[in-house]
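*Asks:* my questions concern the predicted model and sequence given below.
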Amino acid sequence: MAVPRPQTRQFEAFMTNLSYARRMVEAGRMLTPFNSPTIDIDDFYRAAWVQAVAAIDHWLHEEVLRRVAELAAKDSPDMPYQLRVYELPLHTVEAVQKGDVTLSDAVVEHLRDKLAAQSLQHPGKISEVLKLVTDRKVWYLSAGWINKTFFQGRTSLNEKTLRSRYLEITQRRNKIAHDADLIDGDLKQRRPIDEASVNDAIDWIERIALAIAHVLDEEG
């Protein structure tokens, strides 16, 4: 059974970016039989891994900004605590008071600048940022939703194991992006990678994004 996806521009962009990763895997699979001496098929898989992590990182940034804009525009006392106490520079506060910019736009632009240099590739950092849009225990609830939706309750997936799985995926991405995926202490030999492991990582990234979106949509 297909799992319903959020009908937002941000999530559609995420799925498009994830499809790029899947196509890289498919390209690697199709080229494997040719056994070319000039092409390292594993590099297609490594590129797909990096692309998949970039897809969820980008989505998390855009999703938080979208939800912050909506919450700030409501100016409700029920908004998450971290957003209620969010601090703006004095010159921005003055611009809001003068009517030069709306409060919602001011908060979003300031947050966009703050997040621009931050990657959301660590579960703790994701939790911290998501506190701006929810007071719920996102990783705990996401684990339960994934377990029920994708595995019909047959797994022991919990908050700790879900965080660990995500961290394993992003750490491998960092090895690829920053260390050329070389085995520690070796300047030539790279870590093994194959189609199955990359597809599994991509599937987990999609599940995690779907779960987080579902938990956020259930807010309130």
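*Replies:* Alright, I've got the coordinates. Numbers count the residues shown, from 1 in each chain.

*Asks:* from here on, just use CA atoms for contacts and neighbour counts.
*Replies:* Will do.

*Asks:* next, work out how far apart the spatially most central residue of the chain and His122 are.
*Replies:* Centroid check for the chain by Cα atoms, centre = their mean gives Ile56 as the closest residue, at 2.8 Å. In this view, Ile56 and His122 are 12 Å apart by Cα to Cα, to the nearest Å.

*Asks:* next: Thr170.
*Replies:* For Thr170, the distance to His122 - Cα to Cα - is 7 Å.

*Asks:* for those two, indicate the residue with more neighbours.
*Replies:* More neighbours surround Thr170 than the other of Thr170 and His122, with 24 against 16 (other Cα atoms under 10 Å).

*Asks:* next up, the contacts around the residue lying farthest from the centre of the chain.
*Replies:* Ranking residues of the chain by C-alpha distance from their mean position (Cα atoms, centre = their mean) puts Lys98 at the top, at 36.5 Å. For Lys98, the contact set (Cα atoms under 8 Å, 6 or more residues apart in numbering) is empty.

*Asks:* roughly how far apart are Thr170 and Ile56?
*Replies:* 10 Å.

*Asks:* repeat that for Ala177.
*Replies:* 16 Å.

*Asks:* take a look at this one as well, against the first:
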Amino acid sequence: MQQALDAFEQAMVRARELHGLHASLSAQLTAAVDLSDILRSEIVMAVSAFDFFIHELTRLGMLECYGAIRNRTDAFNKFPIPIGVMIGVTPATLEAEIRSRHGYVSFQQPDKVADAVRLFSPVSLWVEVGASVGVDAKTLKTNFGLIVDRRNKIAHEADIDPSYPNQRWPIDRAQVEYTFDLVERVARAIFAVTV
């Protein structure tokens, strides 16, 4: 399971390096050069790192359930597997099926993250993660959901405010740093409460 956290940490290093590039370029260039899309890409990278982390953690956790390393959850027991895969199922075929089933699913919104974690862990995810980071579950889910919503505006709507005159939504370094901080704290807390 550690490899999921390690991969997340490496992806966040890349996002933070981009943040450093933004700082360096901002110090050297005038305000006439718009560098805000670097900040937008940093938010996309941070949420992508988190999504990948949840995918990896879930895959590894489910394989541990299959191998009787951890207790099987109700969600694990209900995970649909085609009959063709069930005949002679091995860890490799199960892993391939998990990757296939989850390949088009994003684990970013809080409820989707909780659904993924239930496939390998019985924890009351957002209650325990909230306690770990010192925020009540409802507030944490709301704040995390807002980060994901902003990522979606950037990735799917070009970060354009639909009201006239169709300007991009404002962004600054503080927003990105808040995103990094919350995403990292949540990912590490999820790891801590599920392993």
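*Replies:* Thanks, I have the structure now. Please read all numbers here as calculations on a predicted model, not as lab measurements.

*Asks:* follow-up on the earlier one: show me what the residue nearest to the centre of the first structure aligns to in the second structure.
*Replies:* Mapped onto the second structure by TM-score structural alignment, Ile56 of the first structure lines up with Phe50.

*Asks:* how much space between its match and Gln167 of the second structure?
*Replies:* Phe50 of the second structure is 28 Å from Gln167 of the second structure, by Cα to Cα.

*Asks:* ok, Leu94 of the second structure next?
*Replies:* 47 Å.

*Asks:* of these two, which one has the most company?
*Replies:* Leu94 (18 against 11).

*Asks:* just the element for the aligned partner of that one in the first structure, please.
*Replies:* Using TM-score structural alignment as the criterion, the counterpart of Leu94 of the second structure in the first structure is Val107. Element membership of Val107 of the first structure [criterion: DSSP states H and E] is helix 103-115.

*Asks:* so what touches that helix?
*Replies:* Against helix 103-115 of the first structure from outside (Cα under 8 Å, 6+ apart): His61, Leu65, Val68, Ala69, Glu70, Leu71, Ala72, Ala73, Leu88, Thr92, Val96.

*Asks:* ditto for stretch 167-174 of the first structure
*Replies:* Residues contacting stretch 167-174 of the first structure (Cα under 8 Å, 6+ apart): Arg46, Trp49, Val50, Val53, Gln121, His122, Pro123, Asp181, Ala201.

*Asks:* secondary structure element for whatever residue of the second structure lines up with Tyr45 of the first structure?
*Replies:* In the second structure, Tyr45 of the first structure lines up with Leu39, judged by TM-score structural alignment. Here Leu39 of the second structure sits within helix 36-66, counting by DSSP H and E.

*Asks:* so what does that helix touch, helix or strand wise?
*Replies:* helix 2-28, helix 91-102, helix 110-118, helix 137-157, helix 173-194 (3 or more Cα pairs under 8 Å, 6 or more residues apart in numbering; DSSP states H and E).

*Asks:* how much space between the match of Tyr45 of the first structure and Ala96 of the second structure?
*Replies:* Counting by Cα to Cα - Leu39 of the second structure and Ala96 of the second structure are separated by 35 Å.

*Asks:* more crowded one of these two?
*Replies:* Neighbour count, other Cα under 10 Å: between Leu39 of the second structure and Ala96, Leu39 has more, with 22 against 14.

*Asks:* show the contacting residues for that one.
*Replies:* So, once contact is read as Cα under 8 Å, 6+ apart, Leu39 of the second structure ends up touching His19, His22, Ile171, Asp172, Arg173, Val176.

*Asks:* again, 7 Å this time
*Replies:* Residues in contact with Leu39 of the second structure (Cα atoms under 7 Å, 6 or more residues apart in numbering) are Arg173, Val176.

*Asks:* same question, Met24 of the first structure
*Replies:* With Cα under 7 Å, 6+ apart, Met24 of the first structure has these contacts: Phe44, Tyr45, Ala48.

*Asks:* give me the number of residues near the last one?
*Replies:* Here the neighbour count serves as a burial measure; for Ala48 of the first structure (other Cα under 10 Å) it reads 28.

*Asks:* now swap in His214 of the first structure and tell me
*Replies:* Quick note: His214 of the first structure (other Cα under 10 Å) scores 18 neighbours.

*Asks:* now do the contacts for the corresponding residue of the second structure for Arg22 of the first structure.
*Replies:* In the second structure, the residue paired with Arg22 of the first structure according to TM-score structural alignment is Arg16. Neighbour list for Arg16 of the second structure: empty [criterion: Cα under 7 Å, 6+ apart].

*Asks:* what separation do you get for Arg16 of the second structure and Gln10 of the second structure?
*Replies:* 10 Å.

*Asks:* same check on Glu97 of the second structure?
*Replies:* 26 Å.

*Asks:* out of these two, which sits in the busier spot?
*Replies:* Set Glu97 of the second structure next to Gln10 and count neighbours by other Cα under 10 Å: Glu97 wins out with 18 against 12.

*Asks:* still on that earlier bit, who are the neighbours in contact with the residue nearest to the centre of the first structure?
*Replies:* Phe14, Ile205, Ala209.

*Asks:* contacting residues for Lys74 of the first structure?
*Replies:* With Cα under 7 Å, 6+ apart, Lys74 of the first structure has no contacts at all.

*Asks:* what do we get in the second structure for it?
*Replies:* Applying TM-score structural alignment, one finds that Lys74 of the first structure aligns to Ala68 in the second structure.

*Asks:* for Ile126 of the first structure, same thing?
*Replies:* By TM-score structural alignment, Ile126 of the first structure lines up with Val113.
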